[in-house]
Every structure is written in structure tokens, then in C-alpha cells.
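In: here is my input, please return the structure:
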Amino acid sequence: MQVVIAQVAASGLALDSEQGQRRIAEGFIAWLAGGASDVGAQTRAVLTSARKAGGDPLAAIRDAARAVHERTGQSAGNGSLMRTGVVGLAFLDGGAEALHRTREAARSISGLTHYDDLTADACVLWSVGVRQAVLHDTPGLWRFHGVRNAVSFLPAERRAQWTAWLDEAQAKPPHAFQPNGFVVTALQAAWSAIWHTKIPTDDPEAHFRLALHAAVRAGDDTDTVAAIAGALLGAAWGRTAIPGEWQRAIHGWPGLNADGLADLTNRITLAGD
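Out: As a prediction, this is how the structure comes out:
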């Protein structure tokens, strides 16, 4: 699903536009119809309903997400946070306006499948964190502080709660946040893994690998927690930090290898110029 978002961003369509989000909705629905595996229950329910509804895919997917939330009262899963990292690459140029567009794109793209406000908040924090990690070559763990800075972009009534949740993640080890199918505990597990992993002075880029190991060892929904952490770690340290054997093993949908993903990333940044 993150590749779908990346392809739309690379095409030149703005992620905060109706046209761009309609293309994303089409891509999500086609991805599921094409035989996607290991799809979360909530995402599958939304996309299946949207596909059956037909018509405008953007309207259909929004309606389906709202209906699932209203029916179950539980739509704060970790799935939209898992795919949000690429949103942070779409608006690298510019100051306050680019930050605003990053925030709005993260919130609305999250809402395509996850209607709950907490999922949108989490995606704002992480997308802004990714953007800052790419743009700011600050020392040590400060390069990740875009996540904490982004709390000020959230609705005022939830800022104190998110600050407390981040503080808790910095005070406890990653495995303390189980189960982590809930978007808040998934973000806390990823943030804890990054925060508690020391950056080696002789090889700072090794932090990427070590922190991902910590994310996986958090347990429970390990692939999702690692994907969340990996987006921010990759933004901070770059491709050179990814071990060669990991890159050679990549065979992502739809058949993209590491070079293909790197090319897609480059096209996103060029499209945003």
C-alpha cells in the first residue's frame, strides 16, 4: 500500500489533492483484488466494501471506512501508520506550507481505511518525523525529533496525551508495548526501539540495523512495528545504512527490487520540486 502511495506521488499528483487520493484509492482496491496476502482485517473489510460499492473509488473507500468505524467502534489499528512514511517525502521543499501539506496528506490518506482520529494523529507524527529526518542532518537522536515536534500540529485537545505516550515510550523498553495492533502501542514500540538503541560512535549508520532488531524483538505484530520504525530509520540514515544482504532479498509488490524502490523514491523528490 505504501508503494501505491509512492507511485501516485512520483506521478506528479499531489497527495493532498482529491485527484491524487482518488488514484490512491483505486490502487488500494486493485491491490486487494489482485490477490494481496496478509491484509489486516480492518483494511480488508474497507477495501472489499469499497470494491463492491463501485462508482467513485474515493467516495466508496471513505464511506466504507466510516461504516466500519460506526459498526465496530474500533478503527484505530496500526495499518495506516505502517504505510505513511512515504508521505514525508512528498513535500520536502518549502517551509510552513510544506509542513501543513504533509500534515493534511498524512491525515486524509490515513482516513481512507482508518477512520479513527488517533490513526490520523499517529500518521501526522510519523510523516513529519520522516520529513525532518531527511532534511536535517542533526547529530545523534536529535535527527528523529521531528516526531516530537509534530505534536504541535495535532488538535489541541490531544497534544498532552500524545506527549505522555511518547514520554512513556522513552521510559519503557519496546516489549512493554504489547499487544501492538493498536496504533498507539505500535507507534510506542517503534519509538521505543529507536530511542533505546544507542548510536555507535564508530559506525552511526549501524543504528538502522540495531534499532530494527530491537523493533522486531518487541514481539506481537513484529512486521508492522519494524515497518513503522524502518521508515523513520531509513529517512534518518539513508540507503547506505541498509545491509547489502537485506537489499538483495527485496522482492516487493509489484516486483520491485531495492533499485526499483530507490528509483521510485528519487522520482517522488523530483516530482515535488
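
In: contacts and neighbour counts: CA atoms only from here.
Out: Will do.

In: grab the most central residue of this structure for me.
Out: Central residue check for the chain by C-alpha atoms, centre = their mean: the C-alpha nearest the mean position is that of residue 84, 2.4 Å away.

In: isn't residue 118 right next to residue 186, touching?
Out: No - taking contacts as C-alpha atoms under 8 Å, residue 118 lies outside contact range of residue 186: 11.8 Å.

In: neighbour-wise, which of the two wins?
Out: Each of residue 118 and residue 186 had its neighbours counted (other C-alpha atoms under 10 Å), and the higher figure belongs to residue 186 (32 against 22).

In: ok, that one to residue 229 distance?
Out: The spacing between residue 186 and residue 229, counted by C-alpha to C-alpha, to the nearest Å, is 9 Å.

In: could you also give me the structure for this next sequence, so I can compare it with the first?
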Amino acid sequence: MLDKILGGLFGVAIGDALGATTEFMSQKEIEAEHGIVKDIIGGGCWDVQPGETTDDTAMTIAVAKGIITNFEDPIEDIGRQFLLWKNTNPIDIGITIRVVFKHFEGNWFEAAKRAHDILDGRSAGNGSLMRCLPVALAYYEIYKMEQISVAQSKMTHFDDLASEACIIYNRIAHRLLRNDDLKTSILAEIKNTRYEKISSLKPDCPADGFVVNSMKWALYWLLNYVSFEEVVIGATNIGGDSDTIAAIAGGLKGLEVGYNNLPNHYKNKILDKEQLADLANQLFEIRERETNA
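Out: Next up, the predicted model:
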């Protein structure tokens, strides 16, 4: 179980660090400048250091810390972690979350609704999906897991499309933590949903920050490629919102294969590796405690 939890968190960070190099680039631009990005090399639009991660990993860490602080009702503590992160002046904050921060006056859900209105109803970004995995890692009871998945999404993303994606994603993760097969888990959880028709054909949509499109691309890589490297490299080199799509896909694939099977040349480059390992151990302890209660 600990190996899986470590694999999930490191999978997010590795995908994020890889994709940060190609974020907002087109496939043609990536090919012209890099050929194929296969390693964590930094650079990109944010000029990150090799192994430096972006908001995807930072907000995942924030969610994990909030859960660890207050397992029973983590939302306010997750929010405090969001604000602590914001106050570090991070290089990248998503549009929806930036608007929520601007209008936050003590109630996250009210701020999310206000942001939704200000953005003319366009609050279905992928910013809550990219950070939701710690919920599945900590909560083994599926009703509680779904409840917290929705709540952490609604803190910043009012649109139901965002929370729907978080539930599907974390239900897949829940199955993987029971040692179910990844492809079988995905197909079971996307049945009778808007994602049901994901196939061997690349999605007919841009690889952008709209949560439905991001989810479709992540599922495409997960369903059609076998190794962790193939999944995150594929997502990285499609461009667009590549860091988030690679992080989303990397989280589930890392959860499936486990930390010990992740490539060392990726794991060792992650600058936040000590913090991620510590959080994984704390989430594992919580899960063990709750499972045996």
C-alpha cells in the first residue's frame, strides 16, 4: 500500500516536471525545439529548473497536508494550505483559481461561485482534478472519499464537470488501491459517463485546460500505453496543458505500478522528493489507522 501511495504522488510530480517543459507549446513547436522530450530537463514557459514542479504538484501537496491535519473535515485546512502556497508567489496559478483567490473572503464555496459568474460560467478547468488524488489515497471508505473529492473541487471550481471528473478519477484510484487492473478499472468507472467512448483513437479535442478535454487525453494515454514512461512522455509531447495532463495520467499510472517501479532517473530529479515521501508515509498511516479502526 505504501509503495502505491508513493507511486501515485511521485507519478503526479514526475508528469508535472516533464510536462512543464512543453506546456502551451504545439506539437510542431515541441518537435522543432526538442524532437521528443523524454527526460526532465526544465525550461519551458516558466523557465523551471530540472525537477521543479508547478501548481499541479503544489496544490496536490496542499490537499494532502489539509487531510493530514484534519482527516474528518479537511476543507478549511486545505484552504489554509492553498493560501500559504499563494503567499509564496508561485510561478503558475490557473485562471479559475487566481480569480477565486482574488475574491476569497472567508468562504471558499462562495468565492468559487463568484469566480464562476465573473468567468461567464467557465469554471470547468482542470485545477481541481490535478490535485484530487490524495483524497483517494487517504479515504478507503468510498462514500467519504467521494464527498471530500467533490468538496475540494467545489472550493475553487463551481462547475459540476470538474467535480464529476474528480469522482471518476478517484474511483479509479480507489480500485487501483485494491489491486484492480488499471484498464479494467478505467473502463468500469467511465461506463455510462461522458468519457465512455475513449478508444484507441486520439481524442477529437484540444489537449487544453478544460477538465473534460484534459480527462479525455489522460484516459487515452492510460488506456493505450503500457509503461509509465510511455504514458507521461506521450502526454508531455502532445503540448497544450501538458504538465497537468501528464500529472493526471502519471498519478494513476504511478499508483498502478508503484514507487519501486518508477524510473530512478525521474524520481531522483524531483526537487520535492523528500516532502512527497513524508506526505506519502503520513497518508499511509492515516489509511492504515482508518482501515483497522
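
In: next up, the contacts around the alignment partner in the second structure of the residue nearest to the centre of the first structure.
Out: Aligning on TM-score structural alignment places residue 84 of the first structure opposite residue 132 in the second structure. When contacts are counted by C-alpha atoms under 8 Å, 6 or more residues apart in numbering, residue 132 of the second structure is found next to 60, 63, 149, 152, 153, 166, 170.

In: show me where the stretch 151-273 of the first structure has helices.
Out: Taking DSSP state H, counting those that start in this stretch as the criterion, the stretch 151-273 of the first structure carries its helices at 156-171, 183-196, 206-217, 222-237, 244-248, 258-271.

In: ok, which of these comes nearest residue 138 of the first structure?
Out: Taking C-alpha to C-alpha, helix 222-237 is the member of those nearest to residue 138 of the first structure, at 9.3 Å.

In: quick one: that closest one to the second structure mean distance?
Out: Mean deviation of helix 222-237 of the first structure from its aligned counterpart in the second structure after superposition (mean C-alpha distance after the TM-score superposition for the first structure): 0.5 Å.

In: ditto for stretch 120-134 of the first structure
Out: Once the two models are superposed, stretch 120-134 of the first structure sits on average 0.9 Å from its counterpart in the second structure (mean C-alpha distance after the TM-score superposition for the first structure).

In: what residues in the second structure pair up with that stretch?
Out: Residues 163-177 of the second structure are where stretch 120-134 of the first structure aligns, with TM-score structural alignment as the criterion.

In: what's the closest of the helices of the stretch 151-273 of the first structure to residue 32 of the first structure?
Out: Closest to residue 32 of the first structure of the helices of the stretch 151-273 of the first structure, according to C-alpha to C-alpha: helix 222-237, at 18.0 Å.

In: quick one: that closest one aligns where in the second structure?
Out: Mapped onto the second structure using TM-score structural alignment, helix 222-237 of the first structure spans residues 242-257.

In: residues contacting the alignment partner in the second structure of residue 11 of the first structure?
Out: Counting by TM-score structural alignment, residue 11 of the first structure corresponds to residue 69 in the second structure. By C-alpha under 8 Å, 6+ apart, the contact list for residue 69 of the second structure reads residue 77.

In: any idea how far residue 69 of the second structure is from residue 237 of the second structure?
Out: Between residue 69 of the second structure and residue 237 of the second structure the distance, using C-alpha to C-alpha, works out to 37 Å.

In: do the same with residue 14 of the second structure
Out: Summarising the geometry, the distance separating residue 14 of the second structure from residue 237 of the second structure, computed by C-alpha to C-alpha, is 14 Å.

In: likewise for residue 30 of the second structure?
Out: In this view, residue 30 of the second structure and residue 237 of the second structure are 7 Å apart by C-alpha to C-alpha.

In: those two - which one has more neighbours?
Out: Legend: neighbour count by other C-alpha under 10 Å for residue 30 of the second structure and residue 237, higher for residue 237 (28 against 20).

In: and that one, how far from residue 125 of the second structure?
Out: 21 Å.

In: among the helices of the stretch 151-273 of the first structure, which is the most enclosed?
Out: Mean neighbour counts were taken over these using mean count of other C-alpha atoms under 10 Å, and the top value, a mean of 26, falls to helix 183-196.

In: show where that one falls in the second structure, residue numbers please.
Out: Residues 211-224 of the second structure are where helix 183-196 of the first structure lands, counting by TM-score structural alignment.

In: kindly report the same for stretch 21-41 of the first structure.
Out: Residue span in the second structure matched to stretch 21-41 of the first structure, by TM-score structural alignment: 75-95.

In: now do the matching stretch: everything it contacts.
Out: With C-alpha under 8 Å, 6+ apart as the contact definition, stretch 75-95 of the second structure has outside contacts at 46, 54-55, 58-59, 62-67, 69-70, 108, 127, 148, 151-152, 155.

In: show me what counts as buried in it.
Out: Applying a neighbour-count criterion of 16 or more other C-alpha atoms under 10 Å, one finds 75, 76, 77, 78, 79, 80, 81, 82, 85, 86, 93 buried in stretch 75-95 of the second structure.

In: show me those that map onto helices.
Out: Per DSSP state H, helices hold the following members of the buried residues of stretch 75-95 of the second structure: 75, 76, 77, 78, 79, 80, 81, 82, 85, 86.
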